[in-house]
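Participant: just a sequence and a predicted model for now, questions to come.
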Amino acid sequence: MMHFPDEILALAQTIVTDFTAKGLMVSTAESCTGGLIAGALTEIPGSSAVVDRGFVTYTNSAKMEMLGVQERTLAQFGAVSKETALQMVHGALFRSHADLSVAVTGVAGPGGGSVEKPVGLVHLAAKTRNGGLIHHEMRYSDIGRDKVRLATVKTALEMLIALAK
């Protein structure tokens, strides 16, 4: 069993319980978290009623091929941007059978940051088929790779809960 913090497991349990009751399915599109959001959800027994699929799109080519992110978006705004996160979440939603999707792209560190896009910057987007959309730009700061990734998982799960209300 993967060791997720209790707080993340509690959020995942809430999603599995509530979404099962509502008949809702989820898909994920993950870059900096590398599948941890889907991993947290699938730690919960019964998650197969809720988790449709997850896309781990670490490279730009994966974002384009698997999610339909536009090459011009990546060239103009970069992989770590609101625009890319929005295209990722759209692709994850409409290339799945999910009712809601969440997407994350960021700089987990320890390297790879810049003045414009420092370590700890993560763009998250969540979207529903009925038009609901949330975007968060999080600046977790350079708190360490594991902490940035787990903080991103927590925020993503919270966004799914908020969007399903």
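Facilitator: Ah, there it is.

Participant: make it CA atoms for all contacts and neighbour counts henceforth
Facilitator: Will do.

Participant: Arg95 - how many residues pack around it?
Facilitator: 15 (other Cα atoms under 10 Å).

Participant: what about the closest residue to it other than its chain neighbours, how many residues nearby?
Facilitator: Nearest residue to Arg95, sequence neighbours excluded (Cα to Cα, 6 or more residues apart in numbering): Leu67, at 7.2 Å. Counted with other Cα under 10 Å, residues neighbouring Leu67 total 22.

Participant: list the helices and strands the longest helix anywhere in the chain packs on?
Facilitator: For the chain, the helix with the greatest residue count under DSSP state H is helix 145-163. Applying 3 or more Cα pairs under 8 Å, 6 or more residues apart in numbering; DSSP states H and E, one finds that helix 145-163 contacts helix 6-22, helix 36-42, strand 100-106, strand 121-128, strand 133-139.

Participant: here's the one I want to compare it with:
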Amino acid sequence: MATDTVVHQLAIKVGNKLHADRLMLATAESCTGGMVAGTITDISGSSAWFERGFVTYSNLAKTEMIGVPASMIEQHGAVSEPVAKAMAEGALRNSRAQVSVSITGVAGPAGGSEAKPVGTVYFAWSNRLSTAVETTHFKGDREQVRTQAATHALRVLLEFLEQR
């Protein structure tokens, strides 16, 4: 439960920063299945800074909901930096938010490969002017990978916001 507390505290800090800067956030989540959005909406008053969340678990959802080109998914795979970037940018295009975060990865226990083992997660953070992308590898079971991914997404989002 300590990690859940960390995620919650990070979400509060992100919310305070977004609210102070009068910005709205959109999320595009795949392997975390809405964990970031869920953590955010656990916070009373988050509607002042959280605009919407997309859970785009399937490839079709990524294409239909946030405009990730199917050809990009075919070429790079749904779990890739180009797709994470397209997810973050698509979340902004399909919302009224000014900032977004996206997460796509292999939470396990199945689905990994030699090139993308279980625990491989791609992130992107966008503010309509620039998009930062990162690849991280987490250890643990499915729940641990997903929780670590949500925590990392919020931690780096806070840094991204502070650099604006």
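Facilitator: Cool, the structure landed. Remember, it's a predicted structure, so these values are computed and weren't measured experimentally.

Participant: could I get the helices and strands packed on helix 145-163 of structure 1 as a markdown table with mean neighbour count and distance to Ala79 of structure 1?
Facilitator: Shown next, in a markdown table, are those (neighbours: other Cα atoms under 10 Å; distance: least, Cα to Cα, whole Å):
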| stretch | mean neighbour count | distance to Ala79 of structure 1 |
| --- | --- | --- |
| helix 6-22 | 18 | 26 |
| helix 36-42 | 22 | 19 |
| strand 100-106 | 31 | 7 |
| strand 121-128 | 26 | 10 |
| strand 133-139 | 16 | 13 |
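
Participant: and Ala97 of structure 2, how far from Lys139 of structure 2?
Facilitator: Distance, Ala97 of structure 2 to Lys139 of structure 2, using Cα to Cα, to the nearest Å: 32 Å.

Participant: isn't the residue nearest to Arg95 of structure 1 right up against Met88?
Facilitator: Yes. Between Leu67 of structure 1 and Met88 there is a contact at 5.8 Å, judged by Cα atoms under 8 Å.

Participant: state the helix or strand in which Lys85 of structure 2 lies.
Facilitator: Using DSSP states H and E, Lys85 of structure 2 sits within helix 81-93.

Participant: check which helices and strands that helix is in contact with.
Facilitator: Counting by 3+ Cα pairs under 8 Å, 6+ apart, helix 81-93 of structure 2 packs on strand 25-29, helix 59-66, helix 70-76, strand 99-105, strand 120-126, strand 131-137.

Participant: make a markdown table out of the ones you listed and add distance to Gly111 of structure 2.
Facilitator: Shown next, in a markdown table, are the helices and strands packed on helix 81-93 of structure 2 (distance: least, Cα to Cα, whole Å):
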| stretch | distance to Gly111 of structure 2 |
| --- | --- |
| strand 25-29 | 17 |
| helix 59-66 | 14 |
| helix 70-76 | 15 |
| strand 99-105 | 10 |
| strand 120-126 | 10 |
| strand 131-137 | 14 |
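
Participant: which one of those lies nearest to Phe160 of structure 2?
Facilitator: strand 120-126 (7.4 Å; Cα to Cα).

Participant: run the chain-centre distance for that closest one.
Facilitator: Mean C-alpha position of strand 120-126 of structure 2 versus that of the full chain (Cα atoms, centre = their mean, to the nearest Å) differs by 6 Å.

Participant: helices or strands up against that strand?
Facilitator: Packing partners of strand 120-126 of structure 2 (3+ Cα pairs under 8 Å, 6+ apart): helix 81-93, strand 99-105, strand 131-137, helix 142-162.

Participant: do that again at 10 Å, thanks
Facilitator: strand 25-29, helix 81-93, strand 99-105, strand 131-137, helix 142-162 (3 or more Cα pairs under 10 Å, 6 or more residues apart in numbering; DSSP states H and E).

Participant: right, and the residue nearest to Arg95 of structure 1 touches His90 too?
Facilitator: Yes. The pair formed by Leu67 of structure 1 and His90 meets the contact definition of Cα atoms under 10 Å, at 7.7 Å.

Participant: need the overlap of contacts for these two.
Facilitator: Common contacts of Leu67 of structure 1 and His90 (Cα atoms under 10 Å, 6 or more residues apart in numbering): Ala29.

Participant: now do the same for Arg142 of structure 2: its match in structure 1.
Facilitator: When structure 1 is aligned by TM-score structural alignment, Arg142 of structure 2 is paired with Arg145.

Participant: how about Val51 of structure 1, what does it touch?
Facilitator: 15-16, 19-20, 24-28, 38, 41-42, 97-98, 101.

Participant: can you check Leu18 of structure 2 too?
Facilitator: Ile12, Met24, Leu25, Ser46, Ala48, Trp49, Phe50, Gln98, Val99, Leu158, Leu161, Glu162.
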